[in-house]
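K.L.:
structure of the sequence below:
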Amino acid sequence: MTVGIDTLKTRRSLTIDGKSYDYFSLAALAEQGHPGVAKLPFSLKVLLENLLRYQDERTVAVSDVKSLADWQPAQAEREIAYRPARVLMQDFTGVPAVVDLAAMRDAIHNLGGDPQKINPLSPVDLVIDHSVMVDAYGSAQSFDDNVKLEFERNNERYAFLRWGQTAFNNFRVVPPGTGICHQVNVEYLAQVVWTADEQGKTVAYPDTCVGTDSHTTMVNGLAVLGWGVGGIEAESSMLGQPVSMLVPEVVGFKLTGKAPEGVTATDIVLTVTQMLRKLGVVGKFVEFFGPGLANMSLADRATIANMAPEYGATCGFFPVDAETIRYLSFTGRDPSRVKLVEAYAKAQGMWRDESTPDPVFSTVLELDLGSVEPSLAGPKRPQDRVVLKDAKGSFAKTFAESGVAAARKVPVEGKNYELTDGDVVIAAITSCTNTSNPSVLVAAGLVAKKAVERGLTAKPWVKTSLAPGSQVVTDYLAAAGLTPYLDKLGFNLVGYGCTTCIGNSGPLDEPIAAAVEKGDLMVAAVLSGNRNFEGRISPHVKANYLASPPLVVAYALAGSMNVDVTTEPLGTGSDGRAVYLKDLWPTNAEIQQAVDAALTPAMFKNRYGNVFHGPDQWRSIETAEGETYKWDSGSTYVQNPPYFVGMPKAAPETLSDISQARVLALLGDSITTDHISPAGSIKKDSPGGSYLLEHQVRPLDFNSYGARRGNHEVMMRGTFANIRLKNEMVEGVSGGWTRYQPSGEQMFIYDACMRYKAEGTPLVIFAGKEYGTGSSRDWAAKGTVLLGVKAVIAESFERIHRSNLVGMGVLPLQFKDGMTRQSLGLDGSEVVDIIGVAAGLKPRMDVDVAITKADGSRQVVKVLCRVDTLDEVEYYRHGGILQYVLRSLMSA
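P.N.:
Modelled structure (predicted):
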């Protein structure tokens, strides 16, 4: 870290246990004629301190600092340069980032520069947590079997990451089998107040981060400002470039009251998600305040912060208070650091207690926690909350809308039961949203205990799994005596990491899958994750519901969405009597008593004392050495990407318009990065599968797209290949299909793109609202550019994906004045020209789009260019952010 020039003279010091810390004082800034600092939202105070510390009159001007200090809810958006303290990665999104760093080392070497200039300048932690799949389940061997398969499948990737761990400075890797990045971040990595040595002084400042996973926001529950960015932005940040952002609106979410008996943190977050989605908070900060915070544990706060991407906000921030301090101490943080956090927060006006005046917000929303009801969300979107008592009727409505007249029954081969529409075939307690929260995990264990004691079992067609976010979870479940009961119901440990809601649910048992396919059944999954988009959880499951861990157990017992679990029996006990959910559900007092007895600070110290050590399989991996990577042309996991091929040392002085482009796809509303980016399993008859077969990879060893993100050849073949994608150019067909023009021939999108590329034909995509919703997947942008798409024209964009498109040199354009692809009468046969870029690109300027139809008629419409900032103009001029950074480092 290199601080700025302190033009405003706000550098002060405080002393903790005899040690002096310098800091940049917001109170001192307020005294210079900016009294509004005291009433700023806490999240904006973090941004303000960042500007104050880095003010240098080059990237951060005094006027930037003063403008934010005097922030008003209705003021015009202003661009700022923000530098987070550190970067967090998971392996799915982290591997391609490290691949790009390795490629940049090659490129700078080929251009005559020093490869050692390519090094993270900010601390980077990569947690390997997204590669475990639920192949084995329901037995004591499940964990060992899945770990063995994980290392067999991912040896090339893991060897590459071990090379990166030794080749790059300021880069740490948390090995497989440790936990999910967000939970490791909350329980260990995050410090709330960060420190760095600067010219003989120790400087204290807020812990902030960006992450290559959209659920990086979970750490907001610990008062650490962080959010998900694309791998492209993360690479730029760790190479010393500021994150260019617009000062956001801040929505205040006031919490009052206390959750009633039987309501979990999951129910609260699903309610919050529905409310904020309805309000519309894309591109905004959400900050929680109010007396209800006093009744909310840190784990509950982290649960709510985790789902910020689902409610659409950049972050969901909770300020520092006594609960923050309690949690830091309990999880084994250094006592002197805990003292520093409290002293620093109080000195900076970042401390919340009952006497703290409410900040001034752009908008305020309010929730009485006492009004929250038990809920699920589904069957396709996390914001579609369904009150538990209405879940049966909600599924019935969804099923009726499918056009099938009556529920179908299919005998399961070799079994003595049938499978029916509405049956739950996956019940997964999966990491991320909920497994950081002991109360809901213990509640699940208590439900399991009572169910086993009554003689209940999970239905035989349900694939059950427990994939916690850290090893601490299994420690306290064991200490509470609950593990045997979860095991008895099939919720055996399957791995530590992200499984079901990333699409790593693994295959259904063959007879179950065959019955689903034979009857084209609408079966269901119930999971404790945060994502349930169509086609994501399993290719066989059409209805996916988010729920609390104890409800996941309940639905495993019921086995069907056609059961009203609030009034109908979950099963018959060993005494022949019906057993209801109310018979199994623990009281809040029971849950708290079990948590207090089982969870200890020693568990965190023991588990995180050797967090970078890893299992024997990790330590025994052989890896190459050297400052540049020795690429293996035969690898199907890691390849040198083509971003820098033929790149000149200098960027072009002028840009070009896009001429004679063809339409690749016409897409509807809410096209997610799951629809765009390759995810889940690789089908044998897909372009990605064909590539692997050509490289002698057996279908059994295909692994997932996520695991192969380091190979652009696989990934570009899987871009726009989601089985649920609906391209309006190809009626009646779902999946990665298009029509090649002008012949109108139907073919795979990848095959059409390669034909267009051979002809030198640029491509455009037209879409509806919220294009790019979902995870911060850089491959949704990388795959788009590698396929030859030059522009995406949509009604609106999700924040991260729009930024990623610019970062890869793709032009995002937005319809104006209610115009849509439908109002223009597009069918995909058109030729498109984008005019005005060559004349000089400016942020948020209007450009002309000329559309020539097959009959020769031509229409010119104005659209808004969503290159939003001056920095983004530079990125686009250079061909992308990686090229911009590389050229900057070459000339440094």
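
K.L.:
rest of the way, CA atoms for contacts and neighbours
P.N.:
Fine.

K.L.:
all helices for the stretch 601-750 of the chain, in order.
P.N.:
Secondary structure of the stretch 601-750 of the chain by DSSP state H, counting those that start in this stretch: the helices cover 601-608, 616-619, 673-676, 687-694, 712-718, 749-759.

K.L.:
what comes up buried for the third one?
P.N.:
Of the residues in helix 673-676, those buried under the neighbour-count criterion (16 or more other CA atoms under 10 Å) are T673, D674, H675, I676.

K.L.:
in the helix or strand encompassing E366, what's buried?
P.N.:
Secondary-structure element containing E366, defined by DSSP states H and E: strand 363-368. Of all the residues in strand 363-368, those buried under the rule 16+ other CA under 10 Å are L367.

K.L.:
that strand packs against which elements?
P.N.:
The helices and strands touching strand 363-368, judged by 3 or more CA pairs under 8 Å, 6 or more residues apart in numbering; DSSP states H and E, are strand 250-256.

K.L.:
between the next helix or strand after the strand it packs on and strand 250-256, how big is the angle?
P.N.:
Next along the chain after strand 250-256, taking DSSP H and E as the criterion, comes helix 265-279. Angle between the axes of helix 265-279 and strand 250-256 is 140 degrees (criterion: axes from the mean of the first three to the mean of the last three CA atoms, to 10 degrees).

K.L.:
and P460, that one's in a helix?
P.N.:
No: P460: not assigned to a helix; according to DSSP: H, G, I helix; E, B strand; the rest coil it is coil.

K.L.:
which ones are touching the residue positioned nearest the centre of the chain?
P.N.:
The centroid of the chain falls nearest to S214 when counting by CA atoms, centre = their mean (2.6 Å). Residues near S214 by CA atoms under 8 Å, 6 or more residues apart in numbering: W227, G228, V229, P309, G774, S775, S776.

K.L.:
and for comparison, fold this next one:
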Amino acid sequence: MPTQSHPDSFKSLATLKSGSTTCQYFSLKALEKKPGDLSRLPFSLRILLENLLRHEDGRSVTADDIKFLAAWDPKAEPSREIAYMPARVLMQDFTGVPAIVDLAAMRDAMKTLGGDPEKINPLQPAELVIDHSVQVDEFGTLRAYDMNAALEFQRNRERYAFLKWGQSAFNNFSAVPPGMGICHQVNLEFLARVVFTTAPDASGKVWAYPDTLVGTDSHTTMVNGLGVLGWGVGGIEAEAAMLGQPVSMLVPQVVGFKLTGKLREGATATDLVLTVTQMLRKLGVVGKFVEFYGPGIAELPLADRATIANMAPEYGATCGIFPVDAETLRYLRLTGRSEEHIALVEAYLREQGLFHTKDAVEAEYSATISLDLATVEPSVAGPKRPQDRVLLSQAGANFKEQLPALLGPNGNKNEARQMVRWEGEGGTASASGDIGSSVGMAAAVVESPSVPVATLVEGALEAPHVSIRSRFGIDPDKYLDHGSIVIAAITSCTNTSNPSVMLAAGLLAKKAVEKGLKTPPWVKTSLAPGSRVVTDYYEKAGLMPYLDALRFQIVGYGCTTCIGNSGPLPTDVSKAIDDHGLVAVSVLSGNRNFEGRISPDVRANYLMSPPLVVAYALAGHIGHNFDTDPLGKGKDGKPVFLRDIWPTQQEIAQTVAASIDSEMFHKEYSTVSKGDQNWQGLKFPEGETYGWEQDSTYIRKAPYFDEMPATPAAVEDIHGARVLALLGDSVTTDHISPAGSIKLNGPAGKYLTDHGVKASDFNSYGSRRGNHEVMVRGTFANVRLRNKLAPGTEGGVTRLLPEGTGMSIYDASVEYAKRGTPLAILAGKEYGSGSSRDWAAKGPRLLGIRFVVAESYERIHRSNLVGMGILPLQFLPGQNTESLHLTGEEVFRVGEPGELRAMLDGKFANGRTITVFAESDKGKTTEFSATVRIDTPQEILYYQHGGILQYVLRQLAGKA
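P.N.:
Take a look at the predicted model:
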């Protein structure tokens, strides 16, 4: 909050009375030369402007900064740096555990530097929701939730005890226990304030201001649907924000997205967001704000807005925000916020010109794009990227076209098994147990007769999911083929709390069961709601038994399949895929479908709405044509088509209205912080510093501050560098730092085995992020990574140069470290797209990578690289590794001696391009210019200190 020394250059301090509350605030009207003058600014920039006005101190925020933003030029290229101070920080456990590990290590380092460890403490609310650790081990049975919850706690007890220590050791830090829902939905339904109010300060004043945040998950943007400005950052940036550091950013361009019309029958919010994602990726909005406006906004319920906002990382924007309006207030009331607070929200935002009405003046934007909602068609996206939208009617043809590129190194195993009858029938197990035609298709190819699917008997509920042969009497080797769907998951924050699509899935299941349809046994089905409220309204609507009947039992409340926690496939399904080199398929309602993310057994992944997930689960094959192919035979022996069971918009709307009420939210969130008996009884260490356990395989002291000098050394030249990996386009943070399963025979698996961990207890890379020894060994270990230095391979392998010896990337880095050889990465476009994963920068730094040269970067990853002291360089337009004939076998040098240091000391006064020299083994030197992507003056300081955390630590210790 403002200090007593706040200069208030614009005399903007004002008072607002709402009900029984009187608040102090900084009025945006004080900046207007005439009434309504700021209405030309997008809503998102008005929120940033208030942030600057409130934090004016003459140093980090000056009066000139405020004037500059108030006079924003929508067409100007971003060049002016501002300091943004979010009101709070949001974390989930995969990213939150390493963040708290870093803070704990910083307390130790502060002691070493002679400072006060208590200075390492969040200065504003830091809220963590444990939602990423539940895995789908058990599925398709009524005991699925209990089994998965028990396994989650068993595997993660040490991590959870560490978080409970964090709650006791740090001020302003709280954790929502596991099993409560996905962090973005908990944020939307409970944590978000929309307007923040403080406790009375020393003088008794209460301050009001817009709720803003940064989050350690890229989908933090979901809360933009509520009109709250926030976005994802790396964990290291979030830690700095917790410790009072402003988020350094350039004043962004803002793209206006105009919505008109209304969704037509059969189209869902998921179809809309896939369309928006494709449109904005094509336009190019990386590093920009996107703001939605137009009459179509009024046609979108809050949940649909949140769905669109959630996928801002997929369309590349920093945020995707909707303004606050009457629908926002309705949602706040539905989700149980107090009437007094809702009144304050409306009064404050109206006073500040931040409340949207239908007669509001349209703002000015850097660029605009528009969409008539009536043109949105049912769609899916895949098989590798969220922006690759495909019309539902063309999904099968798309997969067939993509198949050659999806085959792995052992794809030739399946030469005898070719997909046939793409124009023919589809089908699944009917009520009588017959196999539908798309299943019979595969059986015919291997010249084996169709056999009936065994009826699931009551005793099978107690049988372990070792194989579908033992449970159903089915040999998957006879029925699986390219395109077979082996995972169908209603998962992830994007859709799993949107009532319209969730109830649509339930209604579709009801009609399917009533017709007599079943899901094929090889489809691993799961339902992981984003909020416990979903179960409440499913039960009130009477839909849960029908989802159960199709084996869509609730498996947990958290981010499961979408984060890579899909769990193992039945062993015989997995073996059939491997034996025949099959390109198996997953369908999921999530937001991420990158290579190697969902399951190591699955090469093609398609995003879609929850009702389509159920439909494809019934079909059993991605080649199913819903227009022409029946899903199976009904009880009456007649074919059943998707159109026969698809719910109408009127049915969905009536079910939503009859099934959801405010009391559900009151009930679920009144005890959200208590957790179950396991959480309540969990013992944890105490003390201001953490007692590190040397034999722990989950929590290890972060090494970034080991032997750190009190003052930073001068920036070193980079010369004699070798390339560790030569990569193509769209390399994601999943490729760099996978979140899914840990391979037994990889470096991370060997480390865990050497430390006495059984393979069944490996858990996932995401859950092991508190142990740098595991994570550095998992860096670039994605099973689908293609390193051009090791052609013909997949996974984390490279060649040690100059010898050319093949080995794991980790083992090569160890050998290079022995030789004192700095390392580099060469990459193509969109390097580091995907999650806001700080380990995608931490891991490379620990491997010894000093710089990256890429054609372009995703926003968060570029920032993370700087935050870890890695130099991001960018090829000039039109240049890349191919045009420069770089093989990756060269020895690299960045700039002339002392040049990089001089550039940074001079704050790029003479330009930001530097020459890179690449010398081949034959003595030929290739020279090319690259742009130094250290984008702000603050980032220069971070890089000069070796990273953002080192800078913050020295500053807090009085050494910077």
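
K.L.:
quick one: TM-score?
P.N.:
Superposed pair, TM-score by TM-score structural alignment, normalised by the length of structure 1: 0.98. Supporting alignment: 890 aligned residues with a CA RMSD of 1.4 Å.

K.L.:
the residue nearest to the centre of structure 1 matches what in structure 2?
P.N.:
In structure 2, the residue paired with S214 of structure 1 according to TM-score structural alignment is S218.

K.L.:
what number of residues lie near the closest residue to its match other than its chain neighbours?
P.N.:
In space, and not counting its chain neighbours, S218 of structure 2 is closest to G232: 4.1 Å by CA to CA, 6 or more residues apart in numbering. Using other CA atoms under 10 Å, G232 of structure 2 is surrounded by 28 other residues.

K.L.:
which residue in structure 1 aligns with G232 of structure 2?
P.N.:
Mapped onto structure 1 by TM-score structural alignment, G232 of structure 2 lines up with G228.

K.L.:
next, the contact list for the counterpart of A767 of structure 1 in structure 2, please.
P.N.:
Using TM-score structural alignment as the criterion, A767 of structure 1 maps onto A827 of structure 2. The neighbourhood of A827 of structure 2, defined by CA under 8 Å, 6+ apart, consists of L726, L727, G728, D729, V731, V852, V853, A854, E855, T881.

K.L.:
circling back to that earlier point, could I get the helices of the stretch 601-750 of structure 1 as TSV with distance to N504 of structure 1?
P.N.:
Formatted as TSV, those follow (distance: least, CA to CA, whole Å):
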stretch	distance to N504 of structure 1
helix 601-608	25
helix 616-619	21
helix 673-676	13
helix 687-694	18
helix 712-718	16
helix 749-759	24
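
K.L.:
do you know which of those lies nearest G94 of structure 1?
P.N.:
Smallest distance to G94 of structure 1 across the helices of the stretch 601-750 of structure 1 (CA to CA): 14.1 Å, for helix 712-718.

K.L.:
so what's the gap between that closest one and the chain middle?
P.N.:
Centroid separation between helix 712-718 of structure 1 and its chain, computed with CA atoms, centre = their mean, to the nearest Å, is 21 Å.

K.L.:
need the nearest residue in space to F705 of structure 2, chain neighbours excluded.
P.N.:
Counting by CA to CA, 6+ apart, the residue nearest F705 of structure 2 is A109, at 6.4 Å.

K.L.:
quick one: what's aligned to the one you found in structure 1?
P.N.:
Superposed on structure 1 with TM-score structural alignment, A109 of structure 2 falls opposite A107.

K.L.:
is it correct that that match is in contact with G646?
P.N.:
No: between A107 of structure 1 and G646 there is no contact under CA atoms under 8 Å: 9.8 Å.

K.L.:
the more surrounded of the two?
P.N.:
A107 (21 against 8).

K.L.:
so the more buried one lies in a strand, does it not?
P.N.:
No: assigned with three-state DSSP, A107 of structure 1 falls outside any strand and is helix.

K.L.:
if we ignore the residues flanking it in sequence, what's nearest the residue in structure 2 that V645 of structure 1 lines up against?
P.N.:
Under the alignment (TM-score structural alignment), V645 of structure 1 maps onto D706 of structure 2. With sequence-adjacent residues excluded and distances taken as CA to CA, 6+ apart, D706 of structure 2 is closest to A109, at 7.8 Å.

K.L.:
mind jotting down where the helices sit in the stretch 251-400 of structure 2?
P.N.:
269-283, 302-310, 312-315, 326-334, 339-351, 395-406.

K.L.:
do you know how far P762 of structure 1 is from P176 of structure 1?
P.N.:
Taking CA to CA, to the nearest Å as the measure, P762 of structure 1 falls 41 Å from P176 of structure 1.

K.L.:
who has more neighbours, the two?
P.N.:
Taking neighbours as other CA under 10 Å, P762 of structure 1 and P176 compare with P176 leading, 27 against 22.

K.L.:
hang on, that one in a helix?
P.N.:
No: under three-state DSSP, P176 of structure 1 sits outside any helix and is assigned coil.
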